[in-house]
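# Structural data only, the sequence is not supplied:
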């Protein structure tokens, strides 16, 4: 006969077993890879870095991803250097001056996830500004002075013989729709911004015209995945895996942008416009990424996805008179072969068949 004490002990064990779940629950939980981006909030501009979570690519590599919006490129660099994030977004306009001063630490770029060139200057329809040369004497808006559009547009103006400090005025007007409103209301004469930013403004129904880009635009300003060099060496599989997930997601989105948008909204439903239907939410993502997705693949013939060209750094350094003789500390292509070791056609087929 079972005593009350024995019954209570057995019940306790049974309850604990139920709480723990099946034996498979004792397996080590998936590693979390923290990814820092220089945004004030997560948005679709980094869709190819994050959507692998919804598509199963991260799980295939044995980890899950946590996207962290850190507010600016400088914050991402510091967080990466300190090891507070596993993967950060590196930008040459911030990193190369540090390298020139001989102060570069242990961070290393291992995958180029967006290639040049993604910036433009926009004006109100009917503006007298038709070319970059017409910007002399004008008030140019940027989202903020920590944004990539500020140093890159300065460099382009400088290459055209326009002094970015004396010949134009710069005004920080905020990101997204507020930037478009500032242009619409005449608070600025022109807006320097990047592709996905203009997509957000387009989606808000604010009319604008892009100023014709100059000929021979410098191939500068790509964006890169970076991690600490010792960690890349010690945890190579993780960094290869994250790069591979990004490459797969990029192929998926290129093949079926609508499917990519649906997958992204599953992860970040809060990024949809308030009160929007599913169709409207998907449309908002597509408007934001339509220009950016063209830059996922390298513009160099025969180059593998994610591969890094040192020529881009050399060009940007020369434009800014940064004396850098050795760029090897800042990047590596050593992981690119493994990152691209997957069946791209299988990913494209998955994208075509995706229903959400």
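Great, that's in hand. Since we're looking at a predicted model, the values are computed, not measured.
# drop to CA atoms for contacts and neighbour counts, all remaining ones
Noted.
# quick check, distance from stretch 150-168 to the centre of its chain.
Taking C-alpha atoms, centre = their mean, to the nearest Å, the mean C-alpha location of stretch 150-168 is offset from the chain mean by 25 Å.
# Could you tell me the end-to-end distance of it?
By C-alpha to C-alpha, to the nearest Å, the extent of stretch 150-168 from end to end equals 12 Å.
# so where do the strands sit in the stretch 101-250 of the chain?
For the stretch 101-250 of the chain, the strands defined by DSSP state E, counting those that start in this stretch cover 107-114, 119-123, 139-142, 169-172, 190-194, 209-210, 223-228.
# what's the distance between the nearest residue to residue 201 once chain neighbours are set aside and residue 145?
Excluding the flanking residues, the one nearest residue 201 by C-alpha to C-alpha, 6 or more residues apart in numbering is residue 177, at 5.3 Å. Counting by C-alpha to C-alpha, the gap from residue 177 to residue 145 is 17 Å.
# ok, second structure coming up, stack it against the first:
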């Protein structure tokens, strides 16, 4: 991508920022753990088989995982005959680690984890897709507006990410490679998500940052104008430009392959509950959906929460299935940005299944 094209993209995508306000598509820490922790004994040990199923969520208040919570609020898990406990682990990598360690059965996290873990010889499989966009935006700190106008201008700069190894970090590395730059050309710093991320960008502690909603909206409100956007994959147009696809599976439910094989009926019921929830979202307004969610999730602004849910609907799967071009796009990103994956042979057919949701 030329610098001119990147600058043009930054201008064009400023308007949608306010329209997509607070879509909490959070990849906050969608990175895989360096190694699986030792097994743990916990409430999830029994798994399915009529017992409680513990789902670890990589940030429950983030809208990327809204279907996971909404399914519970609507009573769909119970309708399907599954006793579900949701645990807010406030980060995708933490949720993954908990599942690998045995303290949860299922993770509401990002699909790319299944690829990352197969590269580490650990079999994890996704069985219902919720998101078709990663929902990331690479923004320039207001103190650097005018100085950073393209990806090339990030050379020698410090870019904020939720955590090293996270999907936000992978996004930076992918964009650098896409623009014929070295991964070492820009440094990355962990700024987390939420208030810490907003403060880091607003105060210029980082020169740019990969941010998620609602952080982008909070930042926009605090600085009083739309921040400069270098890349934005929250829209189908952005996905096509960056990843050459209009589908990039993100939030999903996944579990250890062994657990899935032993609990197919339970997993199928979970998949059906999520599919029903996606259908509910598609057929109801943001206000109607917001009214079903825990009041605290709105952050004190129900109108804005309802509005951003309406925007979120555009990025969600309609039927819970994974697409071939989508999983290929995620693999391509990992091959470029993640040295742990690199050129390793990845059997995508072992990282996801549509059988249970169908």
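Nice, thanks for sending it over. All values derive from a computational prediction rather than experimental measurement.
# quick one: TM-score?
The TM-score (TM-score structural alignment, normalised by the length of structure 1) is 0.70; 290 aligned residues with a C-alpha RMSD of 3.0 Å.
# quick revisit: give the equivalent position in structure 2 for the residue nearest to residue 201 of structure 1.
The alignment partner of residue 177 of structure 1 in structure 2, by TM-score structural alignment, is residue 195.
# Kindly report the same for residue 131 of structure 1.
Checking TM-score structural alignment: residue 131 of structure 1 goes with residue 150.
# can you pull the contacts of that match?
3-4, 6-7, 230 (C-alpha atoms under 8 Å, 6 or more residues apart in numbering).
# returning to what we had before: can you name the residues that contact the residue nearest to residue 201 of structure 1?
Residue 177 of structure 1 touches 200-201, 204, counting by C-alpha under 8 Å, 6+ apart.
# Format those as a markdown table; extra columns: distance to residue 317 of structure 1.
Listed next are the contacts of residue 177 of structure 1 as a markdown table, based on distance: C-alpha to C-alpha, whole Å:
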| residue | distance to residue 317 of structure 1 |
| --- | --- |
| 200 | 31 |
| 201 | 32 |
| 204 | 37 |
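# List the ones among these that fall in helices.
Residues of the contacts of residue 177 of structure 1 located in helices (DSSP state H): 200-201.
# Please tell me how far the equivalent of residue 276 of structure 2 over in structure 1 sits from residue 123 of structure 1.
Using TM-score structural alignment as the criterion, residue 276 of structure 2 maps onto residue 248 of structure 1. Using C-alpha to C-alpha, one gets 36 Å for the distance from residue 248 of structure 1 to residue 123 of structure 1.
# got it, and residue 81 of structure 1?
Separation of residue 81 of structure 1 from residue 123 of structure 1 (C-alpha to C-alpha): 38 Å.
# So between these two, which is more surrounded?
Counted by other C-alpha atoms under 10 Å, residue 81 of structure 1 and residue 123 do not tie: residue 123 has more neighbours, with 24 against 21.
# That one reaches residue 206, doesn't it?
No. Using C-alpha atoms under 8 Å, residue 123 of structure 1 is not in contact with residue 206; the gap is 11.1 Å.
# Excluding sequence neighbours, find me the nearest residue to the counterpart of residue 114 of structure 1 in structure 2.
Correspondence of residue 114 of structure 1 to structure 2, assessed by TM-score structural alignment: residue 131. Of all residues not flanking residue 131 of structure 2 in the chain, residue 316 sits nearest, at 4.4 Å (C-alpha to C-alpha, 6+ apart).
# That neighbour maps to what in structure 1?
Residue 316 of structure 2 maps onto residue 296 in structure 1, with residues paired by TM-score structural alignment.
# Check residue 96 of structure 2 too.
Aligned partner of residue 96 of structure 2 by TM-score structural alignment: residue 77.
# next one: residue 351 of structure 2
By TM-score structural alignment, residue 351 of structure 2 lines up with residue 330.
# That match: how many residues sit nearby?
Neighbourhood size, residue 330 of structure 1 [other C-alpha under 10 Å]: 22.
# Not counting sequence-adjacent ones, nearest residue to it?
residue 108 (5.0 Å).
# got a list of what the one you found touches?
For residue 108 of structure 1, the contact set (C-alpha under 8 Å, 6+ apart) comprises 226-229, 329-332.
# Repeat the analysis, applying 6 Å as the threshold.
Residues in contact with residue 108 of structure 1 (C-alpha atoms under 6 Å, 6 or more residues apart in numbering) are 226-229, 330-331.
# quick one: the match of residue 351 of structure 2 and residue 148 of structure 1, what's the gap?
For residue 330 of structure 1 relative to residue 148 of structure 1 (C-alpha to C-alpha), the value is 18 Å.
# Check residue 67 of structure 1 too.
Relative to residue 148 of structure 1, and taking C-alpha to C-alpha, residue 67 of structure 1 is found at 20 Å.
# Could you list the buried residues of the longest helix along structure 2?
Across structure 2, the longest stretch assigned as helix under DSSP H is helix 264-283. Of all the residues in helix 264-283 of structure 2, those buried under the rule 16 or more other C-alpha atoms under 10 Å are 266-278, 280-282.
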